[in-house]
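Trainee: Dropping a prediction and its sequence here:
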Amino acid sequence: MHSFYHHPNPRCRSRCLPAILLLTLTTALCSADDEALRERLKDANGVQTDVWVYNDIPAAMAEARRTNKPLFVTFRCVPCRDCAAFDADVANGSEKVKLFARDRFISVRQVEMKGVDLNQFQFDYDLNWAAMFLNADGTVYARYGTQSAEGSDAFNSIDGLIATMERVLQMHNSWPANRDQLQQKRGNPKPAASALQLPGLRNPEKYARETTRSNCIHCHNIHDAEHLHALQQGQWKPDLMWKYPLPDLIGLKIDRRSGITISEVVAGSPAARAGLQSGEDILTMNGQAIASIADMQWVLHPLDGENATVEIEGSRSGRKTVRLGSGWRKHDFSWRGSMWNAPPRLQIWLPELTADQTKALGLPVGDGALEVRWINMEGPGGRQAKADGLQEKDIVIAADGQPIRMDSKQFSAWLKLNYRVGQKLPLTILRNGQRREVSLLLVE
């Protein structure tokens, strides 16, 4: 057998040598680009180059087609602190994840949303870490990654991720016979296929520049753009904040290490009334194959908040129709990054005081307070608050006559649910120990 460089056919040698040189040069350039991006983002976890395709989904799709392996795409907002420990475990820590990612999947570490096909990759964009599993033809097998007010990693675990990966491999081996259970997992087309083209994206020229930590498109910027576009179209409503409801809201507590096993059916809940049982696995919801809690959220997400139904197939109880009452979607969304830019925006930094600090102020036990640490004078909301009499170092002890009994994030969520742009927000403050009343016009 002849080696490539001594091929007996000189015509083949003349054709193939430039192709090999081009491939080598392209690989070197891509590696250099990857290293430069890692350095600009300070992505300490993006170093396992033998496991992960770095920030290049099209290249991974091509390799998945060539090898007939499923795609495992992780999305990580590198500058964000939340989920950093879990991200490190997935990217570099867990040997089993590493073996699966390298040997059984074509695996991608995507660290920015710029250029990502939003029609293909739809998930809860408020997550700081998320994963999607796909066939090379674009069929979505599963999603993984869930956050809540309990904490950024309250629902994520290596055991849960591995269990999902094992289910995805089963789905991949069954493809295309299981096509009917997967066809609704891709989602409807977005207003734009790219984040840079979203009609509600603020400062697109900033994001179009070379990616750094200060201008990478965070996943939550996509929800931000959707909110602003809805506002511009006169379609904004606070209900848009009730995104990706947890199965807890219909009465299902899910074992987080399994991702599909019911650990508890809450008494009196819609799930209990339907006859679902503790200890069984959820196999399908509305006909979609379920591999994780995130898959359950995907099914629940588009359902109406008033009197919706969802069909759930349990491994023991069979198919059950769960009837959801009015307001079933409501939950604490104060953890969401996209909440901050939803209207109305105070544009004020209001960290909560400690219990010792509120005690020193003489406030009743159980009452809290928020300190006006910073007013954004570059934004209309901040300038208006200043004009209405609010000052830095003021202590907010009541809003609309009610004592502050929430943290800063919950206060912002409360504001967005209960007030609209153009209304006035009455606040009771302490300034130099003196109680005062101010009323802030909400302008944005």
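Mentor: Done, it's in. Numbers count the residues shown, from 1 in each chain.
Trainee: C-alpha only now, for contacts and for neighbours.
Mentor: Fine.
Trainee: how about the helices in the stretch 151-300 of the chain?
Mentor: Per DSSP state H, counting those that start in this stretch, the stretch 151-300 of the chain carries helices over the ranges 158-174, 204-208, 220-232, 270-274, 293-300.
Trainee: Of the ones you listed, which is nearest T139?
Mentor: helix 158-174 (10.0 Å; CA to CA).
Trainee: who's in contact with that closest one?
Mentor: 70, 86, 89-90, 94, 96-97, 100, 133, 135, 141-142, 144, 178, 256-259, 291-292 (CA atoms under 8 Å, 6 or more residues apart in numbering).
Trainee: can we see that at 6 Å?
Mentor: R257, S258, G259, A291 (CA atoms under 6 Å, 6 or more residues apart in numbering).
Trainee: re the thing from before, now the helices of the stretch 151-300 of the chain in a markdown table, please, with extra columns for mean neighbour count and distance to R373.
Mentor: As requested, the helices of the stretch 151-300 of the chain are exported to a markdown table (neighbours: other CA atoms under 10 Å; distance: least, CA to CA, whole Å):
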| stretch | mean neighbour count | distance to R373 |
| --- | --- | --- |
| helix 158-174 | 19 | 38 |
| helix 204-208 | 14 | 27 |
| helix 220-232 | 20 | 24 |
| helix 270-274 | 20 | 44 |
| helix 293-300 | 25 | 36 |
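Trainee: for comparison:
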Amino acid sequence: MRDSFVCVRITRLNGIDLNRFEFDYDVTWNSFFLDSQLNVYSRYGGRDHGDPEARLSKSSLLKTMKEVLDVHQLALKSDVNGREKFFQPIPKQPFRPHDIPLLRKNHGGCVHCHQVKEYRILQSYHDGKFDRWQLFRFPLPENVGITIDHEHGFLAKSVKFGSAAKDAGVKAGDVIRRINQIPIRSEYDIRWALDKNKTDQIDFELERGGAIVRAKLKPTENWKQTNLGWRKSIRSAPLPFAMRGYPLVRSQRAKMKLPATGLALKVVSVRGEGFSTNLGLKKLDVIIGLNGRHPNRTLNEFKSDLISRYDPGDTVRLTVWRDGKRVQLSGPFPDWFTEEESVP
């Protein structure tokens, strides 16, 4: 089937139209399926905080490729005005990495994917337009209650009870064909379409038993939240963390008589003003609880929890292990702030 495609590999984003080639810039690989005019039929790839390849499979890739070949033949047989329904919508105005002022000012040479994401975050902050939801891109289908069959790619394997999808009538075995009129040919298409949704309703077009069924999903508040801990771009989030630390391993926990599992982040330095100083953290403290919860976390996953749960001014409560005793700390979540204007 590969011989039916012309394959092109792009290893840098210099000069690339980001409006056309839009994907999750924290990932290390992504595929687009296009026609000769660069109209997008589908995109394939994506990951979550677990195994980087857990959402990918050979069979789902082949399924997407076959879908693209079939729809390409239909597009060729259609008149020019009738072809738009086969493509994913793309803004007509190109937008390239060097259209980001901070990137143009501070970056030379190869533009890597994560740098595009990070410069956009920094630019948004310095323009006074930052919103934490800019960090939560490409939400998972599970966020609306749908678990996808990863061997298929866009078939609902299960639907969670009480979720937006269940309440809207989505059923296990449904094939997702369109979301808000965007054609779906992969799980990554689903995530891109969900990412594009800006309203309190998401329109699904489903194939069920050979018939087309429509469902209107009403997602819950904060439905786009996902674990940011794996994302390289989290380092450019304008959160003045003001500390460095690392998770304790089992032997370190045992020496301090802490549980073998659960939250245990050791503070190795406190510097500047921000989260750590607001709460009164000290060097050598071990953070063992966040608002009474104690899940295992890396430092970046802990940051992700904070970004997900708190707005500036909200009270954060920590439990720390200090000098052999549990100590309760509390203080305000800091205002968004960063002095950074460049990305390594």
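Mentor: Cool, the structure landed. Bear in mind that the values here come from a model prediction, so they are computed numbers and not experimental data.
Trainee: Superposed, what's their TM-score?
Mentor: The TM-score (TM-score structural alignment, normalised by the length of structure 2) is 0.80; 327 aligned residues with a CA RMSD of 3.4 Å.
Trainee: Out of the contacts of helix 158-174 of structure 1, list just those in strands.
Mentor: Using DSSP state E, no member of these falls within strands.
Trainee: between these, which is closest to K206 of structure 1?
Mentor: A291 (37.7 Å).
Trainee: What does that closest one correspond to in structure 2?
Mentor: Aligning on TM-score structural alignment places A291 of structure 1 opposite R185 in structure 2.
Trainee: ok, the closest residue to that match other than its chain neighbours to G173 of structure 2 distance?
Mentor: Of all residues not flanking R185 of structure 2 in the chain, T64 sits nearest, at 5.5 Å (CA to CA, 6 or more residues apart in numbering). Distance from T64 of structure 2 to G173 of structure 2, counting by CA to CA, to the nearest Å: 17 Å.
Trainee: go on, P97 of structure 2?
Mentor: 40 Å.
Trainee: helix, strand or coil for the residue positioned nearest the centre of structure 1?
Mentor: The residue lying closest to the centre of structure 1 (CA atoms, centre = their mean) is L127, at 2.2 Å. For L127 of structure 1, the assignment made with DSSP: H, G, I helix; E, B strand; the rest coil gives coil.
Trainee: Around the residue mapped onto D99 of structure 2 from structure 1, count how many other residues there are.
Mentor: Under the alignment (TM-score structural alignment), D99 of structure 2 pairs with Q197 of structure 1. Residues within reach of Q197 of structure 1, counting by other CA atoms under 10 Å, total 14.
Trainee: For Q197 of structure 1, list the residues it contacts.
Mentor: Counted by CA under 6 Å, 6+ apart, Q197 of structure 1 has zero contacts.
Trainee: neighbours around K196 of structure 2, how many?
Mentor: 15.
Trainee: whoops, I mixed them up, N30 of structure 2
Mentor: 16.
Trainee: same check, this time on A172 of structure 2
Mentor: By the criterion of other CA under 10 Å, A172 of structure 2 has 18 neighbours.
Trainee: Tell me which of P97 and G173 of structure 2 has more neighbours.
Mentor: Set side by side, P97 of structure 2 and G173 show more neighbours around P97, with 23 against 18, by other CA under 10 Å.
Trainee: do you know how far the more buried one is from M1 of structure 2?
Mentor: 33 Å.
Trainee: and the helices of the stretch 151-300 of structure 1 as a markdown table, adding distance to N286 of structure 1?
Mentor: Below are the helices of the stretch 151-300 of structure 1 laid out as a markdown table (distance: least, CA to CA, whole Å):
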| stretch | distance to N286 of structure 1 |
| --- | --- |
| helix 158-174 | 17 |
| helix 204-208 | 38 |
| helix 220-232 | 25 |
| helix 270-274 | 14 |
| helix 293-300 | 7 |
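Trainee: nearest to N432 of structure 1, of those helices?
Mentor: helix 220-232 (37.2 Å).
Trainee: G368 of structure 1 matches what in structure 2?
Mentor: Per TM-score structural alignment, G368 of structure 1 is aligned with L263.
Trainee: for K416 of structure 1, that is, sorry about that
Mentor: Under the alignment (TM-score structural alignment), K416 of structure 1 maps onto I307 of structure 2.
Trainee: Can you point out the buried residues in the host helix or strand of that match?
Mentor: Using DSSP states H and E, I307 of structure 2 sits in helix 299-309. For helix 299-309 of structure 2, burial by neighbour count (16 or more other CA atoms under 10 Å) applies to L299, N300, E301, F302, K303, S304, D305, L306, I307, S308.
Trainee: Stretch 165-184 of structure 2 now?
Mentor: 165-168, 170-179, 182-184.
Trainee: Can you give me the neighbour number for the closest residue to Y310 of structure 2 other than its chain neighbours?
Mentor: The shortest distance from Y310 of structure 2 to any non-neighbouring residue, by CA to CA, 6+ apart, is to F333 (6.7 Å). The tally of other residues near F333 of structure 2 (other CA under 10 Å) stands at 25.
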